[in-house]
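Undergrad: coordinates only, sequence not included:
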């Protein structure tokens, strides 16, 4: 190649060291410019980031706590915001330098540019080391420290079972009413919800009142006061009592109260408990609703028999009478006590609302009022002709079939603190029985399932296959067990973070 005057590059000498360099406005080489001007001056080479070891969040001043994975863009942005002098230069590149995760050190390599002289831009790379300092965030401090709650909601029900709280727990999970709680504690007869703010406790009280009939009262306790600025610190307690009437309870009320509810019979059966209590007269299919305000105003409705008083009967005959009310149909049902089956011909004919649910050979649960010992003032005032011998409640199934049939669904539960309440062996067995009864109610009552979320249990797939084989081999089964349809079940999804999601996408593409 021949060099011509046009292609020949002219060089000049650096005014500091005399090195031949291409012409530039500073007339200096790069080394001499760097020796005279340091563009990293004013940018700290060491800094501190605060990290909560309990929830693994990083502090973004002044009071924001963020969840950041190691070597993530969020963590890099947080680290760069700690460097105050970075606004005076132009950031070209930034990246992490690998460090041992347990070293509590984060190293970042930065490349910056700055105009040092007229039309002279200098680029330089340097490292910044961050020390990870442990510091508990305010949310974790409130949870770990004692006496940090601002308001508490005490939920109680004066019954001898826990089925209502199992149902209430599922309602809370479905509507995410527990997100603002800092602690949920199990106590005898109910639950205690602790909140950091009074408004959150009031919101929980309103939620419970919309779900089940309740009454509440509040109290406050002075913790501290400042006479100089006139401020005081209080703790608020809200006591919520749930109506002591549950599904399938037999209730009795005075004649005046029954007439006010549409002249329903004083002896009625509770079929459902929502934001009001639904009653039905098994002899006429007449229904009535009792709101919480109506009940708490006089408390004239007493529950005289519950689930633990139910007896098993054998259905001999069903004679439908025609009248219907929703899912119930009136019928004369001929039944026999289980103790008399195969021994004598003693039968009882009762009028029931379960006419369309029973057939010959079925098992049914009911209240045997002929042998029951009921001590209630309203019950004693009833006309003996108005008291049926047996009140049928629901269809049941043999226990041997119950145990052999696995469930393909499951429920979620709240993260509760047992505290000082350690159930004894008998109490634990009673709790398991109540929970099993609640699960059976969900299988048998589609209306009850609509208000809560049920999830698919993939772990029960193999057990279900084995159970199906045993069902085919068994020839003496009587009827079909109620099951939850697959279309009513939700997938138990777990939300993965961005890194896991990207890995899944790459695997799918591969």
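TA: Thanks, I have the structure now. These numbers come from a predicted model, not from an experiment. Residues are numbered from 1 along each chain as shown.
Undergrad: For the rest of this, base every contact and every neighbour count on C-alpha atoms.
TA: Noted.
Undergrad: List the contacts of the helix or strand harbouring residue 77.
TA: Assigning secondary structure by DSSP states H and E places residue 77 in helix 73-81. For helix 73-81, contacts defined as Cα atoms under 8 Å, 6 or more residues apart in numbering pick out 49, 60, 68, 69, 86, 95, 96, 130.
Undergrad: one more time with 10 Å
TA: 47-49, 58-61, 66-70, 72, 86-87, 94-96, 106-108, 110, 128-130 (Cα atoms under 10 Å, 6 or more residues apart in numbering).
Undergrad: Quick check on those: which are buried?
TA: Neighbour counting with 16 or more other Cα atoms under 10 Å marks 49, 58-60, 66, 69, 86, 94, 96, 106-108, 110, 128-130 as buried within these.
Undergrad: can you map out the helices along the stretch 201-350 of the chain?
TA: Remark: helices assigned in the stretch 201-350 of the chain by DSSP state H, counting those that start in this stretch are 255-260, 292-298.
Undergrad: Give me the buried positions along the helix or strand harbouring residue 169.
TA: Assigned by DSSP H and E, residue 169 falls within helix 163-174. Neighbour-count burial for helix 163-174, counted by 16+ other Cα under 10 Å, picks out 163, 164, 165, 167, 168, 169, 170, 171, 172, 173.
Undergrad: Tell me which of the contacts of helix 73-81 fall in helices.
TA: Of these, none are assigned to helices by DSSP state H.
Undergrad: what's the distance between residue 223 and residue 192?
TA: Here the criterion is Cα to Cα, to the nearest Å. By it, residue 223 lies 20 Å from residue 192.
Undergrad: Got another one to weigh against that:
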């Protein structure tokens, strides 16, 4: 009886609204009809609702139709714990991190019959990393009774089962079993190039597919389980340093019946022996092709090309790998032969000039060797490109050509060449570093997991020499912002902030700004778990 009265009242309200609006229009001389939204009763439970194609409310429609019926709620996926890859049947392995877009796409593609509904939204529900469960919340739409569109959310649980892929299984069975090896070599007396390459490899994850890395006396060996991985690694090295490479293969086994052959591939990569801050004497033919540059030039930068600068004229050039290996010259003097000088007087002779992205100022500088103080009064008047950095009383590092015994064949080809007595290379901060020696840095670098081959060095691994070269590499990073641009620096948690006050006595010493440092990313285990939202709606 009450439902009948409510129904008649709903039918009477629109007529009453029209009557009131008609009476008001008669008084004002206008006739308007006010439209109202009608409502109907649900054919199942009889509650008042907005009309729709099914004439049923959301709860009744949900009880009648379940659009997630027939869709998978539980799926088993195969995960390789060694290389962190997931199996895409039948034999494809996909690398994906937890809660990444790649993993979400992989999980959605593993669902069957999902094409029967329309996928609206998908997101991860947080679970414990060690639970071996991945939960994904999906929101789907489907057309149901009489054209009505029903939207519903449901959860899919993926059970992760660990199983090693074929390549990882071979590695675990025999760690020495490799298919391709890349041998990096550089014939110089230091390892600064390999320290720099190590940071580039870490930043770009170039050696992530390497199954083993071995450190040798004059280089590093990388071993891969697939030839394509080695080829990709060689292409990366070719983009960052000038190299020449050749490859060879050795037959391991063969099956004449099925015509299958197994090879081991070896890639021999030789890195250009020219390093940053080296003094180079250009061959006459190469100097003529470069517009009579030099011939004594300084290497200012190494990338996939070699940047050379004439310190007496501020002319520069870039040599790519093909041009260098065609001429194939060596360094006249290396950075290990730098001599420390003290600056007595500075006389700039030009304004600031931008050469190859770096700023220089030509100046005539009077210097004296630090080792001559108290012994003699030998002084040198030199022309240098460091007039914007050096002032009277500063220290500088340069090459002492006055006392050097040069045995370079390219230098002997120049007849009547006037060789300067001193060529300055960079400003020295050794005196100021003495005050802060032994104190920890606020930053640190990561390193590759390499095994050292002691037999290759005949048991005479000079750890002190390695530590000294690594310390010089860290100083180069502090002094050269361009060098820091290509590598990743991380905050040192062991560094005490109270030490900053004690370092103020070593002012003007280059350091790494705090804004250039990165934090080590770690998973936070105290993340609150999200609940499943079961809200459902209906759209036409």
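TA: Okay, I see it. Since the structure is predicted, the reported quantities are computational estimates derived from the model, not experimental observations.
Undergrad: Quantify their similarity with the TM-score.
TA: The TM-score (TM-score structural alignment, normalised by the length of structure 1) is 0.69; 391 aligned residues with a Cα RMSD of 3.4 Å.
Undergrad: thinking again about what came up before, counting only strands, which of the contacts of helix 73-81 of structure 1 make the cut?
TA: With strands taken from DSSP state E, the overlap with those comprises 47-49, 58-60, 66, 94-96, 106-108, 110, 128-130.
Undergrad: Aligned to residue 252 of structure 1, what sits in structure 2?
TA: In structure 2, the residue matched to residue 252 of structure 1 (TM-score structural alignment) is residue 281.
Undergrad: how many other residues sit next to that match?
TA: Around residue 281 of structure 2 there are 21 other residues, counting by other Cα atoms under 10 Å.
Undergrad: tell me the contacts of it?
TA: Residue 281 of structure 2 neighbours (Cα under 10 Å, 6+ apart): 287, 294-298, 329-333, 408-411.
Undergrad: switch to 7 Å and redo it
TA: By Cα atoms under 7 Å, 6 or more residues apart in numbering, residue 281 of structure 2 lies in contact with 295, 296, 297, 332, 410, 411.
Undergrad: any chance of these in a markdown table, with distance to residue 130 of structure 2 and neighbour count too?
TA: Output for the contacts of residue 281 of structure 2, formatted as a markdown table (distance: Cα to Cα, whole Å; neighbours: other Cα atoms under 10 Å):
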| residue | distance to residue 130 of structure 2 | neighbour count |
| --- | --- | --- |
| 295 | 64 | 20 |
| 296 | 62 | 21 |
| 297 | 58 | 25 |
| 332 | 58 | 19 |
| 410 | 64 | 16 |
| 411 | 66 | 19 |
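Undergrad: What is the nearest of those residues to residue 450 of structure 2?
TA: Comparing the contacts of residue 281 of structure 2 against residue 450 of structure 2 with Cα to Cα places residue 332 closest, at 32.3 Å.
Undergrad: what do we get in structure 1 for the closest one?
TA: Residue 332 of structure 2 maps onto residue 304 in structure 1, by TM-score structural alignment.
Undergrad: hang on, isn't its match packed against residue 251?
TA: Yes - counting by Cα atoms under 7 Å, residue 304 of structure 1 does reach residue 251; the two are 5.7 Å apart.
Undergrad: Quick one: map residue 4 of structure 2 onto structure 1.
TA: Under the alignment by TM-score structural alignment, residue 4 of structure 2 pairs with no residue in structure 1.
Undergrad: same question, residue 479 of structure 2
TA: Checking TM-score structural alignment: residue 479 of structure 2 goes with residue 444.
Undergrad: ok, that match - contacts?
TA: Here residue 444 of structure 1 is in contact with residue 482 (Cα under 7 Å, 6+ apart).
Undergrad: OK, contacts around residue 338 of structure 2?
TA: Residue 338 of structure 2 touches 397, 398, 399, counting by Cα under 7 Å, 6+ apart.
Undergrad: got a winner among these for most neighbours?
TA: Greatest neighbour count in the contacts of residue 338 of structure 2, by other Cα under 10 Å, goes to residue 399: 24 neighbours.
Undergrad: and the helix or strand hosting it, how far from structure 1 on average?
TA: Assigned by DSSP H and E, residue 399 of structure 2 belongs to strand 395-400. In the superposition against structure 1, strand 395-400 of structure 2 averages 0.6 Å from its aligned positions (mean Cα distance after the TM-score superposition for structure 1).
Undergrad: Where in structure 1 does that strand fall?
TA: Strand 395-400 of structure 2 covers residues 363-368 of structure 1 once aligned (TM-score structural alignment).
Undergrad: Provide the aligned range in structure 2 for stretch 283-292 of structure 1.
TA: Mapping stretch 283-292 of structure 1 onto structure 2 (TM-score structural alignment) gives residues 312-321.
Undergrad: re the thing from before, who's more crowded, residue 223 and residue 192 of structure 1?
TA: More neighbours surround residue 192 than the other of residue 223 of structure 1 and residue 192, with 20 against 9 (other Cα under 10 Å).
Undergrad: which SS state does the residue nearest to that one when sequence neighbours are not counted fall under?
TA: Nearest non-adjacent residue to residue 192 of structure 1, counting by Cα to Cα, 6 or more residues apart in numbering: residue 154, 4.6 Å away. Put simply, residue 154 of structure 1 is strand when judged by DSSP: H, G, I helix; E, B strand; the rest coil.
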